[in-house]
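**Q** Sequence and predicted structure, then a few things I'm wondering about:
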Amino acid sequence: MTPDDEFDFDVTVVGGGPAGLTSALYATRLGLDTLVVNRGGGRAAMMRDTHNVIGVTEETSGNEFLQTAQEQVQSYGGEYRRGFVEDIEALGGGDGDDDGDGGPDGFHVDTGDDELTTRRVVLATGFSDERPDPPLPRTGMGLHYCLHCDAYMFVDEPVYVMGTGDSAAHVAMIMLNFTDEVDVLLRDEEPTWSEDTAEMVENHPIDVVSEEIAEMSKDDDGWLESFEFEDGTVREYKGGFPMYGSDYNAELADALGLEREDSGEVAVDDHGRTSVEGVYAVGDLTPGHNQIPVAMGEGAKCGIAIHMDMRAFPRSTEEIGELGPVNDSEVPAISPELMATAVAHEGHAAGPRSEAETVDGEAAADD
């Protein structure tokens, strides 16, 4: 068992996408010493433009979005490191757990370059989309992985869906809500969708193209224009969606013995708690819609849950009986480093004020 004051961090977040960074933001602002370890890359980093995020304009790239989020976490006192977490091990178990229910006392985290201890772990490692074989357009310029993000881009434009399973057929039929030109590209494979799906496809105005792609044409800006197939036919497309499944980055989840859904995601409750006490999971690693606003919401709920699970006060009547009343030396329950950062931050009550706030304040005082 490691005493609380000997842990390197209260919370360690593995993964630096929207879910992980939001978890870290909330945990840090709620007074927990927080570390983010991010190997880089990820689905959000690949975005050329940001869609469906209120307050963030279209021309913001995924990397710009994430860079701003990283800077926000750091500005409040959270630590951000580029690196790869190789292993996480539970420390002890039982009497050191905050809730007294037999969970781990904390966790040992190995980043290859460093080893540290942490009281809580958040896994935000996401998944990787299965990419079809080339020839392919560039991601975001004719190759798209999120229907709910990008369907709007293809209203009244010709669209393809690659794949042989039920998901490919259903995405193709969904795209008929946005355009009347939708093809399913089997790429020289046989369809594997169900009989029910086959009947649905036959009764929707969708072309099923069996031949493999031979060549691809792009415009001067690099956007897809058309595919030429091995039978010599050429079909024009503005873009489309490959539907070949996902590979969950769940090695750490498996090492910790977390329960997973039949479809591969880590099983969590409504606040990101997993089957192992002290371990949380958020974002694309968990069930639900793979959307930035959804991931951010999950991160926020997780950060709040960790705060509620770990906060020192209020001290219960049982704890008062065991530890005695809260004395002046125990409050506030925030590390000196986070306290210093908070007091100096522009968002603190005693921090610097904008000119507009100062004018308003003076006007209020005059009144």
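**A** Here it is on my side, so go on.
**Q** C-alpha from now on. contacts and neighbour counts both.
**A** OK.
**Q** Can you get me a residue count around the nearest residue to Glu215 once chain neighbours are set aside?
**A** Counting by Cα to Cα, 6 or more residues apart in numbering, Glu228 is the residue found nearest to Glu215 once chain neighbours are left out, at 5.0 Å. Number of residues near Glu228 (other Cα atoms under 10 Å) recorded here: 17.
**Q** Check which helix or strand Glu228 maps to.
**A** strand 224-229 (DSSP states H and E).
**Q** After that strand, which helix or strand is next? Please name it.
**A** strand 234-236.
**Q** ok, and what's touching that following strand?
**A** Contacts of strand 234-236 with the rest of the structure, by Cα atoms under 8 Å, 6 or more residues apart in numbering, involve 158, 225-228.
**Q** same thing but at 10 Å, please
**A** Outside strand 234-236, the residues that touch it by Cα atoms under 10 Å, 6 or more residues apart in numbering are 157-160, 181, 183, 213-217, 224-229.
**Q** ok, back up a step: mind checking how far the strand holding Glu228 is from the chain centre?
**A** Here strand 224-229 is found 33 Å from its chain centre; the criterion is Cα atoms, centre = their mean, to the nearest Å.
**Q** From the contact counts, what lies against the biggest helix by length in the chain?
**A** Ranked by number of residues, the top helix in the chain under DSSP state H is helix 292-310. Here helix 292-310 touches strand 9-14, helix 18-29, strand 115-123, strand 279-281, going by 3 or more Cα pairs under 10 Å, 6 or more residues apart in numbering; DSSP states H and E.
**Q** Tell me which of the ones you listed sits nearest to Ala312.
**A** strand 9-14 (12.4 Å; Cα to Cα).
**Q** And that closest one, how far out from the chain middle?
**A** 16 Å.
**Q** Next, the angle strand 115-123 makes with that strand.
**A** Strand 9-14 runs at 60 degrees relative to strand 115-123, counting by axes from the mean of the first three to the mean of the last three Cα atoms, to 10 degrees.
**Q** thinking again about what came up before, any chance of a markdown table for the helices and strands packed on helix 292-310, columns mean neighbour count and distance to Ala344?
**A** What follows is the helices and strands packed on helix 292-310, written out as a markdown table (neighbours: other Cα atoms under 10 Å; distance: least, Cα to Cα, whole Å):
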| stretch | mean neighbour count | distance to Ala344 |
| --- | --- | --- |
| strand 9-14 | 25 | 21 |
| helix 18-29 | 28 | 13 |
| strand 115-123 | 23 | 26 |
| strand 279-281 | 29 | 31 |
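**Q** Figure out which of the ones you listed is closest to Ala342.
**A** helix 18-29 (8.3 Å).
**Q** next up, a second structure to put side by side with the first:
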Amino acid sequence: MHELECIIVGGGPAGLMAAVYLARYKRRAVVIDEGASRAAMIPKSRNVLGFPDGIAGQDLLERMREHAAKFGAAVQTARVDGLARQGDVFEARAGATTFRAPFVILATGARDVEPEVTGLAESLQTGHVRYCPVCDGYETQGRRVAVIGRDLHGLRESAFVAGFDNEVTWLSLGTHGRCEEKELERLRAAKVTIVEQEPRHVHCDPKDGIEVEMKDGTRLRFDVLYPALGLEHRSGLAAALGAQVEADGQLVVTDHFETTVPGLFAAGDVASGLNQINVAAGQAAIAATEIHNRLP
């Protein structure tokens, strides 16, 4: 049993920022990380303050780990299998080890829902498939962009990327007919093309974008493809303790990022808010400071 003041579950930007703050507050905390941060998938982001020329997700995480280690933050590579509460103390079980602390910060993040097509991984590595137009829509200006998404979510993301003066095609998976006419009018105004057929394979050419092969044999060429099928928020540990969860799986939190379970905090993609590295870091800083102020 490891007696601590705070357990941080997840070693992405939110978890590591929380670790830096708590270490500098001279608090006994540990980061338990299974190595599944969504940030690690980013080929290059120019949306992180201080890196105008961009930084790869893996490199950013490595820098953040080094930053946390410099101030003595402890990071354990493990998966938290269960989280329980005994009185005023939380117990996090990771394999054969149990960690105990009066406070927990969940920084467990989320997972992108991938389209059911082959060839996606190769295109992701080259940057032709991207998941966050908020992060990098600026870099797509004046290009051929496709969005794979259902219903209103796919429609709105198509309209969003069209705002960067792109030639946009919405691969609606046959769902655009379920959208209201006023929403479809937005796409017409933005000159977005709608394609009903479902894709089955993505061919990647590092120099010439990607070719999307549809199930009917049609082949369409694009510079960038955005899957817009939503996120699976990793909120199960908190939900098992009775924490309130939004319809999309994000945890309901206060202004200081405490969940509806006292002492249990959440930061990053798993907490309600915009799914962004900068936002995650800010949420973690607020949560860590609130915990520090409550501790003796």
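**A** Yep, it's here. For clarity, every value in this text was computed on a predicted model and none was experimentally measured.
**Q** related to what we said a few turns ago, can you redo the helices and strands packed on helix 292-310 of the first structure as TSV with distance to Val109 of the first structure?
**A** Listed next are these as TSV, based on distance: least, Cα to Cα, whole Å:
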stretch	distance to Val109 of the first structure
strand 9-14	9
helix 18-29	16
strand 115-123	5
strand 279-281	12
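**Q** that older thread, post-alignment, the strand holding Glu228 of the first structure versus the second structure, mean distance?
**A** On superposition with the second structure, the mean distance recorded for strand 224-229 of the first structure (mean Cα distance after the TM-score superposition for the first structure) is 2.7 Å.
**Q** circling back: which parts of the longest helix of the first structure are buried?
**A** 292-307, 310 (16 or more other Cα atoms under 10 Å).
**Q** Spell out the residue ranges of the strands in the stretch 151-300 of the first structure.
**A** Ranges of strands in the stretch 151-300 of the first structure, per DSSP state E, counting those that start in this stretch, are 159-162, 182-185, 207-209, 213-218, 224-229, 234-236, 239-242, 246-248, 279-281.
**Q** right, so the ones you listed: which one is the most enclosed?
**A** strand 279-281 (a mean of 29; mean count of other Cα atoms under 10 Å).
**Q** one step back: now the angle from the longest helix of the first structure to strand 9-14?
**A** Here helix 292-310 of the first structure runs at an angle of 150 degrees relative to strand 9-14 (the same axes, to 10 degrees).
**Q** tell me the SS of Val36 of the first structure?
**A** Using DSSP: H, G, I helix; E, B strand; the rest coil, the structure places Val36 of the first structure in strand.
**Q** I figured it was touching Ala24, is that so?
**A** Yes - counting by Cα atoms under 10 Å, Ala24 is a contact partner of Val36 of the first structure at 6.9 Å.
**Q** quick one: buried residues of stretch 45-56 of the first structure?
**A** Result for stretch 45-56 of the first structure [16+ other Cα under 10 Å]: buried residues 45, 47-51.
**Q** and what of stretch 133-149 of the second structure?
**A** 133, 135-137, 140-141, 143-149.
**Q** Over to stretch 271-288 of the first structure?
**A** In stretch 271-288 of the first structure, counting by 16+ other Cα under 10 Å, buried: 271-287.
**Q** Read off where it ends up in the second structure.
**A** Aligning stretch 271-288 of the first structure against the second structure (TM-score structural alignment) gives residues 256-273.
**Q** Would you work out how far apart the start and end of that stretch are?
**A** 13 Å (Cα to Cα, to the nearest Å).
**Q** can you pull out the helices in the stretch 51-200 of the second structure?
**A** Taking DSSP state H, counting those that start in this stretch as the criterion, the stretch 51-200 of the second structure carries its helices at 57-70, 120-126, 133-136, 151-162, 181-189.
**Q** TSV for the ones you listed, including distance to Leu229 of the second structure?
**A** Converted to TSV, these look like this (distance: least, Cα to Cα, whole Å):
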stretch	distance to Leu229 of the second structure
helix 57-70	21
helix 120-126	14
helix 133-136	13
helix 151-162	7
helix 181-189	18
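**Q** Tell me which of those sits most buried.
**A** helix 151-162 (a mean of 22).
**Q** Where in the first structure does that one align, residue-wise?
**A** Taking TM-score structural alignment, helix 151-162 of the second structure hits residues 165-176 over in the first structure.
**Q** contact partners of that stretch?
**A** Under Cα under 10 Å, 6+ apart, the answer for stretch 165-176 of the first structure is 147, 151-152, 154-156, 159-163, 181-186, 190-198, 200-201, 203-208, 240-245.
**Q** right, and Arg188 of the second structure touches Trp170 too?
**A** No - if you go by Cα under 10 Å, Arg188 of the second structure and Trp170 don't touch, sitting 11.4 Å apart.
**Q** Mind listing the shared neighbours of these two?
**A** What both Arg188 of the second structure and Trp170 touch, as defined by Cα under 10 Å, 6+ apart, is the set 159, 194.
**Q** those helices in the stretch 251-367 of the first structure, which residues are they?
**A** 251-255, 292-310, 317-323, 336-344, 355-366.
**Q** Quick one: closest of these to Ala267 of the first structure.
**A** helix 251-255 (10.2 Å).
**Q** quick check: the closest one aligns to which part of the second structure?
**A** Under TM-score structural alignment, the match for helix 251-255 of the first structure is residues 236-240.
**Q** By neighbour count, which bits of that stretch are buried? Give me those.
**A** Those buried within stretch 236-240 of the second structure under the rule 16+ other Cα under 10 Å are 236-238.
**Q** Disregarding flanking residues, what is the spatial nearest neighbour of the counterpart of Ile291 of the second structure in the first structure?
**A** Structural alignment (TM-score structural alignment) places Ile291 of the second structure against Ile306 in the first structure. Take Ile306 of the first structure and drop its neighbours on the chain: the residue closest to it by Cα to Cα, 6+ apart is Ala27, 7.1 Å away.
**Q** Report the contact partners of the residue mapped onto the one you found from the second structure.
**A** Counting by TM-score structural alignment, Ala27 of the first structure corresponds to Leu22 in the second structure. Leu22 of the second structure makes contact with 5-6, 16, 28-30, 68, 71-73, 285, 287-289, 291-292 under the criterion Cα under 10 Å, 6+ apart.
**Q** circling back to that earlier point, of the helices of the stretch 51-200 of the second structure, which approaches Ala36 of the second structure most closely?
**A** With Cα to Cα as the yardstick, what comes closest out of those is helix 57-70 (11.2 Å).
**Q** Could you name the helices and strands sitting against the closest one?
**A** Checking 3+ Cα pairs under 10 Å, 6+ apart, helix 57-70 of the second structure ends up next to helix 13-24, strand 74-77.
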